[in-house]
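Asks: below: sequence and its predicted model.
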Amino acid sequence: MKSAELLVDALGRVQEAVHEAVEGLSQDDLAVRVDDDANSIAWLVWHLTRVQDDHVADAFGTAQVWTEDGWSGRFGLPFPEHATGFGHTSDQVAAVRAPAELLLGYYDAVHARTLEHVSGVTGPALDRVVDTRWKPPVTLGVRLVSVIAEDNQHAGQAAYVRGLVERRK
């Protein structure tokens, strides 16, 4: 299996998990927080998508789907356009309310852009340094693995919350 094929497969598994966590839920279901400081499905999916969009765009030197394709305006969130959710307060988490179609539309657009970038990646390209702010500097391979790991973690959290929401019905 080539590097690009491995990345495409891993990202496809994230996409499946995101869809399974979101599809068929109402906007109210997506906003459920199991306690006052917990993350909702809507926030988790928005955040994992924003992080992927931000990190992949930065690593490949392209614009983010969030701003380039107008998703920021469609969501209408009370945050700066560059916000990804890191460090959000409980009130900011609560402010992320969106229907499933919007969350999945943005996620799928970011997923498609990510696949455009990674589908031609070769082994040597994964060694390219994309972020010198860390010690050691972050390579493209490390950044992509980090994005996939974070996405999987949050998609799993969203699936867990979905199970709790469905038990309450």
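Replies: Nice, I can see it.
Asks: rest of the way, CA atoms for contacts and neighbours
Replies: Noted.
Asks: how about the helix or strand containing residue 112: buried residues?
Replies: Residue 112 belongs to helix 100-118 when elements are defined using DSSP states H and E. Within helix 100-118, the residues that count as buried by 16 or more other CA atoms under 10 Å are 100, 102-104, 106-111, 113-115, 117-118.
Asks: okay, now the one to match up with it:
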Amino acid sequence: MNSADLLTDAFTRVQETVHSVVEGLSRADLHARLDDGANTIAWLVWHLTRIQDDHISDAADIEQVWFTRDWASRFDLPFAKDATGYGHSTADVAAVQVGSPELLLGYYDDVHEQTLGFISGLDGRALNRVVDEAWSPPVTLGVRLISVISDDLQHAGQAAFVRGALERR
């Protein structure tokens, strides 16, 4: 297994988790909160997808799927078009109202496709390229990709927890 295969496997596991969480949910379930300050499944999946889209696009030096495939207009959220959910308040979480599970999954799958296209040609040397000098030590592509996978899995796991709690109600 090479670096690209390993990364593909990791991102595909995220995709499988996202689909298992979102498929079959009602609009009400997408926006349900376990308490007044809790994140919704809609927000968690939108946010993890926005972060992946933002970070992969930056590392690959390509445009975000959010803009190139007009997802920003389709979601029509009350934030700046480049918002990713980072630093969102509880009111912002509530404002992420998604029309359907298919909308969330469509955006996620487009980002996943672009991600796999980017990582398919990577080798170990490519992972050493510095992509962010604002940190000490500077962030390499490999570290950035692992960071995205980690963030994705945490948020997908949180969404799975919310779904499980809703199903037990």
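Replies: Structure's in. What do you need? As the structure is a computational prediction, the values presented were derived from the model and not from experiment.
Asks: quick revisit: against which helices or strands is the helix holding residue 112 of structure 1 packed?
Replies: Secondary-structure packing of helix 100-118 of structure 1 (3 or more CA pairs under 8 Å, 6 or more residues apart in numbering; DSSP states H and E): helix 3-22, helix 41-60, helix 65-68.
Asks: can you list the ones you listed in a markdown table and add distance to residue 87 of structure 1 and mean neighbour count?
Replies: A markdown table is the format used below for these (distance: least, CA to CA, whole Å; neighbours: other CA atoms under 10 Å):
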| stretch | distance to residue 87 of structure 1 | mean neighbour count |
| --- | --- | --- |
| helix 3-22 | 22 | 18 |
| helix 41-60 | 11 | 23 |
| helix 65-68 | 19 | 16 |
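Asks: run the angle between the helix or strand hosting residue 146 of structure 2 and helix 41-60 for me.
Replies: Assigning secondary structure by DSSP H and E places residue 146 of structure 2 in helix 141-168. Inter-element angle recorded for helix 141-168 of structure 2 and helix 41-60: 170 degrees (by axes from the mean of the first three to the mean of the last three CA atoms, to 10 degrees).
Asks: so how far is helix 141-168 of structure 2 off the chain centroid?
Replies: Remark: helix 141-168 of structure 2 is offset 9 Å from the chain centroid, using CA atoms, centre = their mean, to the nearest Å.
Asks: report the inter-axis angle for it versus helix 3-22.
Replies: 20 degrees.
Asks: buried residues, helix 141-168 of structure 2. List them.
Replies: 141-145, 148-149, 151-153, 155-160, 162-163.
Asks: that helix maps to which residues in structure 1?
Replies: Aligned using TM-score structural alignment, helix 141-168 of structure 2 spans residues 140-167 in structure 1.
Asks: once aligned to structure 2, how far is the matching stretch on average?
Replies: Superposing on structure 2 and averaging over aligned pairs (mean CA distance after the TM-score superposition for structure 1), stretch 140-167 of structure 1 comes out at 0.4 Å.
Asks: circling back: show residues contacting the helix holding residue 112 of structure 1.
Replies: Outside of helix 100-118 of structure 1, the residues within contact range by CA atoms under 8 Å, 6 or more residues apart in numbering are 4, 7-8, 11, 15, 18-19, 22-27, 30, 42, 45-46, 49, 52-53, 56, 60, 65-66, 71, 75.
Asks: got the contact list for residue 39 of structure 2?
Replies: So residue 39 of structure 2 contacts 33, 90, 93 (CA under 8 Å, 6+ apart).
Asks: to which residue of structure 1 is residue 106 of structure 2 aligned?
Replies: Match for residue 106 of structure 2 (TM-score structural alignment): residue 105.
Asks: which residue, neighbours along the chain excluded, lies closest to residue 126 of structure 2?
Replies: residue 141 (7.3 Å; CA to CA, 6 or more residues apart in numbering).
Asks: quick one, what contacts the one you found?
Replies: Contacts of residue 141 of structure 2 by CA under 8 Å, 6+ apart are 59, 126-131.
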